[in-house]
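Novice: Sequence first, predicted coordinates after that:
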Amino acid sequence: METQISIPVATRQFLELADFLKAQGDARDPVLAVQDAIDYWLDNASWKPELLRQAQPSNLGYQWKGLFLPDSTEVRMQYKGDWYYAKVKGDKLIYEGEPITPSRLANTVTGTSRNAWRDLWIKRPADAEWLLADDCRAASEQG
């Protein structure tokens, strides 16, 4: 007897598959359809590059003076009760779809000249909570 493992699939997605199979007149058990999909992927991924997700190098990120912000780092600022968010994508800090510097982000949000180190909060991929940029800078200078 072949052993099996369970792979988590969102209930919504599994039900969509079951509905799709029914609508197509396919009487297969959705579990078997998932197994067939895995077999198809294994048979085709080596010659269909669009089936493979390219792993991004871990050295991507934005260098903000002495502080490195890894790819996927989130940056936020609160101003007049609202939060404004930017994100590091690759080697750029992106705000509203456009590259921006941290200083320009703080100044754009407020319409005045601000100290980004004291106004921006950072959450790197490994961080459990948001940290003030100035605190991140001080920690990176210490070690």
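Specialist: Arrived safely. On a predicted model such as this, the values are computed, not experimentally measured, just so you know.

Novice: rest of the way, CA atoms for contacts and neighbours
Specialist: Will do.

Novice: the helices in this structure, which residues?
Specialist: With helices called from DSSP state H, the chain shows them at 11-23, 30-44, 102-110, 116-119, 133-142.

Novice: want to compare, so here's the second one:
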Amino acid sequence: MFATVSVNVAPATLLALMDRMRETGSPADPAEAVDAAIRHWLATSASVPPAEPRGYQWKTLFLPEGTWLRMAYRNDHEYAIVEGDHIMYKGRAVSPNQFASAFADSVRNAWQDISIRMPGEKNWKRASLRRRELARAAADAPPCSVASPPATPAAPAARADLTKSTATIQPLTPSVPRNTGPGQGWTEPERRKYRFRLEDVAFE
């Protein structure tokens, strides 16, 4: 027997569950059906990839969904909020400059005039200050350098083979000089009229 704890369920949800069980003829207890539904949700939600964060990209500053923007002008304040990928002000999507200029009815520097409160924060911070903090953090980050791999020393066996092969190399032995003395028939009369033998000239 497993211990159980109570979970608050909206009355409408519980009634809809009991109506569905009555329609399908399920003999299970409503508490068992709720437990099975929770286990089914846990099993299916684990395979669903997390959704990409949504928000508005203001130059280098990303404003996640739910971020509030506050514009101060002449002791008055006006607010806009990031919904999805847009900044919404009075029911229409605007840029930060459009939000600041629409409220002040003049050309304004949105970075200096708009303060931002991101989701989970309690305090407002000027947009220009957030941008400087982001730039400072990027400048202080260590550079990402790719180190070259160290040179691999030659293996001892390879060095030994190289030394052995170098030691066994012997200089080439000079060939025996060719015999250029007069051969058989050189003293014949028809040969004595030439100063050089043809084979001596060809191999000089």
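Specialist: On my side now, so go ahead. Since this is a predicted model, take the numbers as computed values, not measurements.

Novice: Go through the helices of the first structure and pick out the most buried.
Specialist: Across those, the average number of neighbours (mean count of other C-alpha atoms under 10 Å) peaks for helix 102-110, which reaches a mean of 18.

Novice: average offset between it and the second structure?
Specialist: Aligned to the second structure and superposed, helix 102-110 of the first structure gives a mean residue distance of 0.7 Å (mean C-alpha distance after the TM-score superposition for the first structure).

Novice: other SSEs contacting that helix?
Specialist: strand 74-79, helix 116-119 (3 or more C-alpha pairs under 8 Å, 6 or more residues apart in numbering; DSSP states H and E).

Novice: Present the ones you listed as a markdown table; the columns should include distance to Asp29 of the first structure.
Specialist: Shown next, in a markdown table, are these (distance: least, C-alpha to C-alpha, whole Å):
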| stretch | distance to Asp29 of the first structure |
| --- | --- |
| strand 74-79 | 42 |
| helix 116-119 | 55 |
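
Novice: for those, which one sits closest to Thr3 of the first structure?
Specialist: strand 74-79 (41.7 Å; C-alpha to C-alpha).

Novice: any residues touching that closest one, and which ones?
Specialist: 83-88, 106, 109-110, 119-124 (C-alpha atoms under 8 Å, 6 or more residues apart in numbering).

Novice: among these, which two are most distant?
Specialist: Going by C-alpha to C-alpha, the pair spanning the contacts of strand 74-79 of the first structure furthest: Thr110 and Arg124, at 23.5 Å.

Novice: buried sites along the lengthiest strand in the second structure?
Specialist: The strand spanning the most residues in the second structure, taking DSSP state E as the definition, is strand 76-83. Neighbour-count burial for strand 76-83 of the second structure flags Tyr79, Ala80, Ile81, Val82, Glu83 (criterion: 16 or more other C-alpha atoms under 10 Å).

Novice: Grab the nearest non-local neighbour of the aligned residue in the first structure for the second one.
Specialist: For Ala80 of the second structure, the equivalent position in the first structure is taken to be Tyr85, counting by TM-score structural alignment. Closest residue to Tyr85 of the first structure in three dimensions, ignoring its sequence neighbours and counting by C-alpha to C-alpha, 6 or more residues apart in numbering: Arg76, at 4.4 Å.

Novice: All good on my end, thank you.
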